[in-house]
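> Show me how the following folds:
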Amino acid sequence: MNERQTEYFRRKLQAWREELLDEGRSTIMGLQDSSRNIPDIADRASEETDRALELRTRDRQRKLVAKIDQALRRIDNGEYGYCEVTGEPISLKRLDARPIATLSLEAQERHERSEKVHRDD
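Purely as a prediction, here's the structure:
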């Protein structure tokens, strides 16, 4: 991967990270603002369900931010774009679709097949 491509992925990851952090901040503000007392039990239950879903989504995004940070560290270390299993380059098309990928498509498929075999036991 050349410098231009590396910089493209660095910017893409940084923009994605910032977008997720902004969404997280808006969620926190929204949860703080919506701490109102709702008298109707059905409305209160609906709001609690919405809050729980929002918090689960934010937790997934928090984990995604950690993976983005790892990808950015791999860029800094010169390890970005190489499969952790085979050491072979990950295709640019795959990285563009999933910039946090750590496995080549072939290694990912093998991993998923082995997971399925172990899950079926």
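
> contacts and neighbour counts: CA atoms only from here.
OK.

> Go through the protein and flag its longest helix.
In terms of residue count, the longest helix belonging to the chain (DSSP state H) is helix 41-77.

> Regarding the residue located most distally from the centre of the chain, what is its secondary structure?
Taking Cα atoms, centre = their mean, the residue of the chain most remote from its mean C-alpha position is residue 39, at 37.2 Å. Here residue 39 is recorded as coil under DSSP: H, G, I helix; E, B strand; the rest coil.

> Compute the first-to-last residue distance for stretch 84-104.
8 Å (Cα to Cα, to the nearest Å).

> residues in contact with it?
Contacts to stretch 84-104, defined as Cα atoms under 8 Å, 6 or more residues apart in numbering, come from residues 9, 12, 13, 67, 68, 71, 81, 82, 83, 105, 107.

> to compare against the first, here's another:
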Amino acid sequence: MKQDVVLSEDYTPAEDEPFMNERQVEYFRRKLLTWKSELLEDSRDTIEGLQDGTRAIPDVADRASEETDRALELRTRDRQRKLVAKIDAALRRIDEGEYGYCEVTGEPISLKRLDARPIATMSLEAQERHERREKVHRDD
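All right, here's what the predicted structure looks like:
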């Protein structure tokens, strides 16, 4: 079983440390778990709001506005659900020792990129190549 890693409140991964050392791994694990917890809390609030908000509205314009708001909430919730799945996948990569490495090149993903987007699976260069290829194929 893994031992507990002690992190100070102000710890930030640095380029001059060994890549994906225990402290960095724990930093990103906590970051991902906190993000997931916040998303799930938002999701619970949304569900409660949608359940509480179900009422008969006689005015057609008001009803249409309310339905638009609900549709937007549901789309947002669906995006959050997909994000939670990506967070879970990142947590699995941490457990498997693959977190922080590009799935295309195997090279380390920059700490700055991981800090900004902890669910990243590709280095910035590989992501840009992927998006360029995707754009070319979409234009067909």
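
> can I assume residue 24 of the first structure is in contact with residue 57?
No. Taking contacts as Cα atoms under 8 Å, residue 24 of the first structure lies outside contact range of residue 57: 9.5 Å.

> Looking at those two, which one has more neighbours?
Neighbour totals were compared for residue 24 of the first structure and residue 57, and residue 24 leads with 19 against 12 (other Cα atoms under 10 Å).

> What does the more buried one correspond to in the second structure?
Taking TM-score structural alignment, the alignment pairs residue 24 of the first structure with residue 43 from the second structure.

> swap in residue 73 of the first structure?
Checking TM-score structural alignment: residue 73 of the first structure goes with residue 92.

> What of residue 12 of the first structure?
Checking TM-score structural alignment: residue 12 of the first structure goes with residue 31.

> Same question for the closest residue to that match other than its chain neighbours, what's its three-state structure.
Leaving aside its chain neighbours, residue 31 of the second structure sits nearest to residue 118 (7.7 Å; criterion: Cα to Cα, 6 or more residues apart in numbering). Assigned with three-state DSSP, residue 118 of the second structure falls in the coil class.

> Give me the aligned partner of residue 118 of the second structure over in the first structure.
Per TM-score structural alignment, residue 118 of the second structure is aligned with residue 99.

> just to revisit the earlier point, flag every buried residue along the longest helix of the first structure.
Buried positions in helix 41-77 of the first structure, judged by neighbour count with 16 or more other Cα atoms under 10 Å: 51, 54-55, 58, 61-62, 64-65, 67-69, 71-72, 74-75.

> Residue 54 of the first structure versus the residue farthest from the centre of the first structure, what's the distance?
22 Å.

> what do you get for residue 38 of the first structure?
19 Å.

> Can you get me a residue count around residue 80 of the first structure?
The burial count for residue 80 of the first structure: 25, using other Cα under 10 Å.

> now do residue 111 of the second structure
19.

> Ok, residue 36 of the first structure next?
9.

> Ok, residue 119 of the second structure next?
Neighbour number of residue 119 of the second structure under other Cα under 10 Å is 23.

> got it, and the one 10 residues further on?
With neighbours defined by other Cα under 10 Å, the count for residue 129 of the second structure comes to 12.

> Give the aligned equivalent of it in the first structure.
Aligned counterpart of residue 129 of the second structure in the first structure: residue 110 (TM-score structural alignment).

> Now for that match, which secondary structure element holds it?
According to DSSP states H and E, residue 110 of the first structure maps onto helix 105-120.

> Show me the contact partners of that helix.
83, 85, 86, 90, 94.

> Fine by me, thanks again.
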